[in-house]
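[1] Return atomic coordinates for the entry below.
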Amino acid sequence: MLQIIGLGDSLMHFNSYDTYPQTGWFQVLDRFVKDPQEVRFLDFALNGRSTKSFIDEGQFEKSLSKAKKGDIVLISFGHNDEKIQDPSRYTAPYEGYLNNLKKFYEAFSKIGCTVCFLTSIARLKYGEDGKLVQTHGEYIQAMKDAARECGAYLIDLNKLSTEYFNRADFDANKKFIMTLEKGQYENYPNGNDDTTHLTMLGALKICELILPELKKIPELDKILL
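    Purely as a prediction, here's the structure:
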């Protein structure tokens, strides 16, 4: 059976009912599979993790231990690698971040897995010109460089999400992210002010955006809708 393994942060993480509507996009990717009986999804993504803390906490080794030849590994980090004030998570884009991504690739490819990097989803923050402000700095290019140096697949999810969100304003797009009104959801009685994390609608939209790119991987083209 084909395994699709997810490594990442809260944008991919499996959320339970007590944090609904927050949803990781990897959590709903199984909805885009032709036959769920033919695929196993293993989600190792965790809230708040960077490439560094993912390794330091043993989550990387845990994910690696479950991988087998022929698996697909989807990797998306960056939001927490940027946190320069937190030494337990911060990595410089062209040093620790790039090197950790290459470490992931080398370890999984040695087993015989196919690795695909996905750049960070754009935050829903608009500038005075009405367009999204790019908040990820050099981390987007660093991941592109890592993919090129390794020969890994790359999906520029930052570009895809930016282009999609730029088609409309904040009010039209806020249904996709965890900006919630008071009383809108039982889990958030006081509302929520969050321009990063995805709702269920947002997670589904991200999957729709990346689906054509994922299907460029031959093994996924066979099983995705």
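
[2] from here on, contacts and neighbour counts on C-alpha atoms
    Will do.

[3] mind checking how far the residue nearest the centre of the chain is from A147?
    In the chain, the residue lying closest to the centroid (CA atoms, centre = their mean) is S76, at 4.2 Å. S76 sits 12 Å away from A147, going by CA to CA, to the nearest Å.

[4] One more, so I can put them side by side:
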Amino acid sequence: MKIQFYKALTLAAIAVSLSFIQAPKKTTLYIIGDSTAANKDPKTYPETGWGMALQDFFKTDVTVDNRALNGRSTKSFRAEKRWDPILAQLNPGDYVFIEFGHNDEKIDKPTVGVSLADFKLNLVNYVKETRSKKAFPVLLTPISRRSFKNGVLIDSHGDYPRITRQVADSLNVPLIDMLVKTESLLTRLGEEPSIKLFNHVDSGNVNYPTGKKDNTHLSPEGAKQIAGLVVKGIKELKLDLAKKLK
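    Next up is the predicted model:
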């Protein structure tokens, strides 16, 4: 009788203990930005955003929610109400990776392009609003275009990356300088070998019958390598996310 009582007591204690053991907390990593990171439709393949390749680097307790979209800037992403649902569902401990610049610099397009002053203000607002939800913002400078002149890589982003760095410094935001990282990669590869990272397609492709030579958007290989540079940045910054990498 006593044995049965103690067995029952032990099982009850185990049950109580198990009730306090919670499943590992899932972390969501949101990406907001432009076409260089965005998910792509099958009709544009092999064009691939680096955000599409990022999930493969993480364990199952991180979910990459890629909200980057073609053609968007810090201005249009908010104006189109793309930011509102992300902010509404942000949980403490989530991350928001913020990479803009490619389209902000198109000041000839008033619905998209913004001045440097407005670009700065927009980045500051994304950072502060993310922090208001006890989530973690991470700023990324835009990736380099494959813009070679006489064998030398040319920066095409003007002062927009400088503003991103400035905001990161002034607000103490982790920064992954993707422009520096991608410029280094492209320079190391060289003008011709770096073609493999971009959406260069021969004629006869089902999606590009006449071919395509795109030096802004990435190939599947390029997306994988650029996502790898993002991961390198995560490790260098020693973010908690680094513990969740495979």
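
[5] ok, back up a step: find residues that contact each of S76 and A147 of structure 1.
    F117 (CA atoms under 8 Å, 6 or more residues apart in numbering).

[6] and K43 of structure 2, how many residues sit next to it?
    By other CA atoms under 10 Å, the residues close to K43 of structure 2 number 10.

[7] thought T182 of structure 2 was touching A227?
    No - the criterion here is CA atoms under 8 Å, and T182 of structure 2 misses it with A227 at 10.6 Å.

[8] number of nearby residues for the counterpart of S144 of structure 2 in structure 1?
    Counting by TM-score structural alignment, S144 of structure 2 lines up with A122 in structure 1. The local packing of A122 of structure 1 (other CA under 10 Å) involves 23 other residues.

[9] In this structure A122 of structure 1 contacts E163, no?
    No - A122 of structure 1 lies out of contact with E163 (CA under 8 Å); the separation is 9.4 Å.

[10] Map the residue nearest to the centre of structure 1 across to structure 2 for me.
    Counting by TM-score structural alignment, S76 of structure 1 corresponds to E99 in structure 2.

[11] re the thing from before, neighbour count: T182 and A227 of structure 2, which is higher?
    A227 (22 against 19).

[12] for that one, what are its contacts?
    50-51, 53-54.

[13] from those residues, which single one is nearest G233 of structure 2?
    Nearest to G233 of structure 2 among the contacts of A227 of structure 2: L54, at 12.5 Å, using CA to CA.

[14] So the aligned residue in structure 2 for M12 of structure 1, which state does it fall into?
    Taking TM-score structural alignment, M12 of structure 1 has A37 as its aligned residue in structure 2. Here A37 of structure 2 is recorded as coil under DSSP: H, G, I helix; E, B strand; the rest coil.

[15] How many residues are close by the residue nearest to A37 of structure 2 when sequence neighbours are not counted?
    Leaving out its chain neighbours, the residue that sits closest to A37 of structure 2 by CA to CA, 6 or more residues apart in numbering is G49, at 4.1 Å. Residues near G49 of structure 2, counting by other CA under 10 Å, number 28.

[16] Under the alignment, what does G49 of structure 2 map to in structure 1?
    In structure 1, G49 of structure 2 lands on G24 (TM-score structural alignment).

[17] What residues does the residue sitting furthest away from the middle of structure 1 make contact with?
    Distance from the C-alpha centroid of structure 1, by CA atoms, centre = their mean, peaks at G183 (28.4 Å). G183 of structure 1 makes contact with 189-191, according to CA under 8 Å, 6+ apart.

[18] Contacts only, for the closest residue to R123 of structure 1 other than its chain neighbours.
    Leaving out its chain neighbours, the residue that sits closest to R123 of structure 1 by CA to CA, 6+ apart is T196, at 5.0 Å. Each residue near T196 of structure 1 by CA under 8 Å, 6+ apart is listed here: 122-124, 177-178.

[19] element containing T196 of structure 1?
    Following DSSP states H and E, one finds T196 of structure 1 outside all helices and strands.

[20] for V138 of structure 2, same thing?
    Per DSSP H and E, V138 of structure 2 falls inside strand 136-140.

[21] Who are the packing partners of that strand?
    Where contact means 3 or more CA pairs under 8 Å, 6 or more residues apart in numbering; DSSP states H and E, strand 136-140 of structure 2 is packed against strand 95-99, helix 116-132, helix 160-170, strand 175-176.

[22] with structure 1 superposed, average distance for that strand?
    Compared with structure 1 after the fit, strand 136-140 of structure 2 shows a mean deviation of 0.7 Å (mean CA distance after the TM-score superposition for structure 1).

[23] Need the residues that contact that strand.
    Outside strand 136-140 of structure 2, the residues within contact range by CA under 8 Å, 6+ apart are 93-100, 126-127, 130-131, 164, 168, 173-178.

[24] and if we set it to 7 Å?
    For strand 136-140 of structure 2, the external contacting residues (CA atoms under 7 Å, 6 or more residues apart in numbering) are 93-99, 127, 130-131, 164, 168, 173-178.

[25] residues in contact with the residue lying closest to S120 of structure 1 once chain neighbours are set aside?
    Excluding the flanking residues, the one nearest S120 of structure 1 by CA to CA, 6+ apart is N158, at 5.2 Å. Each residue near N158 of structure 1 by CA under 7 Å, 6+ apart is listed here: 119-122.
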